[in-house]
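**Q** based on what follows, work out the 3D shape:
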Amino acid sequence: MHIRQKIRRVLTAVTAVLSLATGVVAVSASSATAAGPNLLPLTISNTSHRSDALYLYVLGTDLNTGKLGYVNSSGVFSAWPPGANPPGLAPDVAIKGPGNGSSTTVKIPKMLSGRVYLSFGQKLKFSLAPGGLVQPAPWAGSDPNRDILFDWSEFTYDNAGLFINSSQVDMFSVPHTVGLTNGAGENKEAGRLKPNGRENIFNALQKQPGFSKLVQKRRDGTKLRVLAPGKGLETGLLKPNYLDGYLTNAWNTYKSRPLTVVPFEADPGKKFTGRTGGDGVLRFTDASGKTVASFGKPSTRDVFNCDGRLGAPNDQVVGPIARTLCAALHRSTLGYLHTQPTYDGRRFYQQRVTDHYSKAVHDQMVDGKAYGFAFDDVGHFESLVHDGNPRSARITLTAF
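**A** This is a model prediction of the structure:
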């Protein structure tokens, strides 16, 4: 499994829904020490054209100790105090962000994995329970952050260097890019929207039958966010059987023809062949003919959450096949293109029933790359940058 895929999967797994966030655990590509500084400068630039006050939070897991905590602007990590039951408010650890047209630089200590939250107008409300930090979950009606305009980026800075990505796995809200400069002076960037891209995403989902309820607004008319389909399912905003007809057709397709999965781009000779049996189970065999993985027809929820019957263990067979299937189902290529994954993004989202949320987000990215779902890194379509020798990092809030 590609290192980016492993890290992204872990980051996704700790997103708080109505439960406790357990922290982010990085998976290093190498035990060799990366050349980056012990404290990596991260510059947040505000070109949003908004006059609201901006607040920043750097939260995550100390990978040396496993403790959950927060970082101040100087890069000093502090563990959270013990939580309570019921959860009590966490300490206010907001860092004052830059006004429009300005920048602020904070430090990220090596061996930290977590999130940078950015909120406009109001500070976010975090709480602590015995299991850890309860992070914002605005898809839940009772969440105190429901009417706050905010977003986050995810990162891991460890001995493999810096991995940083913008994320739309749970929602799309504040347009921003992520980037870094390495020791050779090379700049890398991801997550840049096309002009008027935010408005186009909101409009596309508002007009899409079955998806319009995913758009959340404040009473004053402010467009806050568009929820990802998985979050819409949790709150009854999307039909729980939305994909069911497509899933039946896809599984039935492989009763009469084989499906070839080649999950490792660097190892095209490693192939698995899938066929659907009379019991509706899609079974995969390896080159020797041995059955190595089996998948019952997933539900709409399984697909949008990349879990359940599409759960992907961190191994070298079942997990990579599951990831490939989940990506193909989001992109509505399974059942139509019989070798997966497909690397031609022009073939994605072409069916009437598809992940219109991810389609809208990808359509509005300058480079076509985003994290519209957990396994959007299959085929390298994710909005992530990585370098083993970072010298500085940046998050830029773009105009909206």
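**Q** from here on, contacts and neighbour counts on C-alpha atoms
**A** Will do.
**Q** start to end distance for stretch 310-322?
**A** Chord length of stretch 310-322, first to last residue, is 5 Å (C-alpha to C-alpha, to the nearest Å).
**Q** in it, what counts as buried?
**A** Across stretch 310-322, burial judged by 16 or more other C-alpha atoms under 10 Å covers 310-312, 317-322.
**Q** give me the buried stretch members for stretch 135-143, please.
**A** Going by neighbour count (16+ other C-alpha under 10 Å), the buried part of stretch 135-143 is 135-140, 143.
**Q** residue contacts, residue 38?
**A** Contact partners of residue 38, counting by C-alpha atoms under 8 Å, 6 or more residues apart in numbering, are 109-110.
**Q** mind giving me the packing neighbours of the strand or helix carrying residue 361?
**A** Element membership for residue 361, per DSSP states H and E: helix 356-363. Applying 3 or more C-alpha pairs under 8 Å, 6 or more residues apart in numbering; DSSP states H and E, we find helix 356-363 packed against helix 197-207.
**Q** next, the second sequence, to be compared with the first:
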Amino acid sequence: MRTRTKWFSALTAVAAAVASATVATTSAQAVGPDLLPLTVTNNSGRSEAVHLYVLGTDIRSGRLGYVNQAGAFTPWSPGGNPPTPAPDVSIDGPGQGGTTTVQVPRFISGRVYMSFGEKLKFFLTPDGLVQPAPWAGGDPNSGILFDWSEFTYNDAGLWLNSSQVDMFAVPHAVSVTGAGGATKKTGELKSGGRDAVVNGLRGQSGWDGSIVSGSDGTVLRVLAPGKAADVGKFDPNYLDPYITEAWNAYSGKTLTVQPFGDRPDVKYFGRTSGGTMNFTNSGGQQVASFSKPSTSNVWGCDGALQAPNDEVVGPIARTLCAALHRSTLGRIDVQPGGGPADFYQGAITNHYSRLVHQNMVDGKAYGFAFDDVQAQESLVHDGDPRSAGITLTPFGGSAAAAVVAGAAGGGLGEVPSWNFVLN
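**A** Got it, this is the predicted structure:
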């Protein structure tokens, strides 16, 4: 079995560690309500009915399930092989200009799906839930306009994020309001931002195949490059020339990786020998080795760049992957390095992530799995939340006032969710 979608980042590991520690030692000191109100506001300008789903994992028991509007978590019944249709657990979403509030129970990590017009199709196997994968041939959700946000709510607070790791589809912003009344928000597109991303990729040679339209011509989504390549809509070897150039650069100079912003004294030193980059610590001991990754490895931050949940190899791997996505490896020799003005330079780069970031009001987005390196991700967190919000914003742009209004009614904070969907 493989996970259908990689929706976790290094922040997820942090959230998991915090969750287990707090559940074990400080559950009596929990902050935030047992049921956190999450208000979905529809300022999309679209007339179709909106359907909502709150799906996830009870992080205490590991059970997969769904949440109803009142906040009750119900584990899924076992499915079959081949997968059997899951029951309809949709929640009626708001009409244009309206709001719908859902209660989110503590100790849940998962996704909030939102679809326009049609309801989504989910399936159950003996191992869990099969979630929509519209980039895959034959997926019954491929003709539906939908998207999701990801969250974790535990004793350490709420994390909520919008995600473009797999695709860019429905404009929406996320927010969280804390006990002091302050609201944090992110994920808001600039006015005309959706069209700018789509048209920008149409004008980028070789990238237009990642744009998926419905039978009526409506752009349903833009696939991330890895997903587009998997289904033959994008060059599977696109990054290879850049990867080779960046990898070979360190046969004659040293790469310094400082993976922890709060621990600048922790440094690892990389040099390339043949196709392998070897890293030593400050004491000269070898601590990690990485084979030259493929384009697919970079898009997925996996394979040769697999990042285990440890204190050495994982942090180096995620740093390398972020630098390759942003095309800073080979140019900037201390990583993480540079800033947004230095990212995505050159003809061969992740133009998908570049355009998504470029068209966000605050520049933040989850353009790839480890976009949280240097805090470039569209995530909000509050350790003592009182409400959260998701605002569906205009497809031709979005208004800051609409996002604030949605947060006031109960905003969602960004969090990386844990991978609970199996296929």
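**Q** please state their TM-score.
**A** In this superposition the chains share a TM-score of 0.93, using TM-score structural alignment, normalised by the length of the first structure; 382 aligned residues with a C-alpha RMSD of 1.3 Å.
**Q** among the buried residues of stretch 310-322 of the first structure, which ones are in helices?
**A** Among these, the ones falling in helices (DSSP state H) are 318-322.
**Q** which one of those sits closest to residue 84 of the first structure?
**A** Among those, residue 319 lies closest to residue 84 of the first structure (C-alpha to C-alpha), at 36.2 Å.
**Q** residue contacts, that closest one?
**A** The contact partners of residue 319 of the first structure, by C-alpha under 8 Å, 6+ apart, come to 311-313.
**Q** map it across to the second structure for me.
**A** With TM-score structural alignment as the matching criterion, the partner of residue 319 of the first structure in the second structure is residue 314.
**Q** repeat that for residue 170 of the first structure.
**A** So residue 170 of the first structure corresponds to residue 166, using TM-score structural alignment.
**Q** could you measure from its match over to residue 230 of the second structure?
**A** For residue 166 of the second structure, the distance to residue 230 of the second structure - C-alpha to C-alpha - is 12 Å.
**Q** so between the two, which is more surrounded?
**A** Between residue 166 of the second structure and residue 230, counting by other C-alpha atoms under 10 Å, residue 166 is the more crowded of the two (26 against 14).
**Q** dump the residue contacts of the closest residue to the more buried one other than its chain neighbours.
**A** In this structure, residue 166 of the second structure finds its nearest non-sequential neighbour in residue 224, 5.2 Å apart by C-alpha to C-alpha, 6 or more residues apart in numbering. Residue 224 of the second structure makes contact with 164-168, 210, 352, 367, according to C-alpha under 8 Å, 6+ apart.
**Q** from the chain's centroid, how far away is the helix holding residue 361 of the first structure?
**A** How far helix 356-363 of the first structure lies from its chain's middle: 14 Å, per C-alpha atoms, centre = their mean, to the nearest Å.
**Q** tell me the residues of the second structure aligned with that helix.
**A** Taken onto the second structure by TM-score structural alignment, helix 356-363 of the first structure occupies residues 351-358 there.
**Q** what about the matching stretch, how far off from the first structure?
**A** Mean deviation of stretch 351-358 of the second structure from its aligned counterpart in the first structure after superposition (mean C-alpha distance after the TM-score superposition for the first structure): 0.5 Å.
**Q** in that stretch, what counts as buried?
**A** 351-358.
**Q** out of the buried residues of stretch 135-143 of the first structure, which are inside helices?
**A** Among those, no member falls in helices (DSSP H).
**Q** the match of residue 170 of the first structure: what's it in contact with?
**A** Taking C-alpha under 8 Å, 6+ apart, we find residue 166 of the second structure in contact with 5, 223-224, 226-227, 368.
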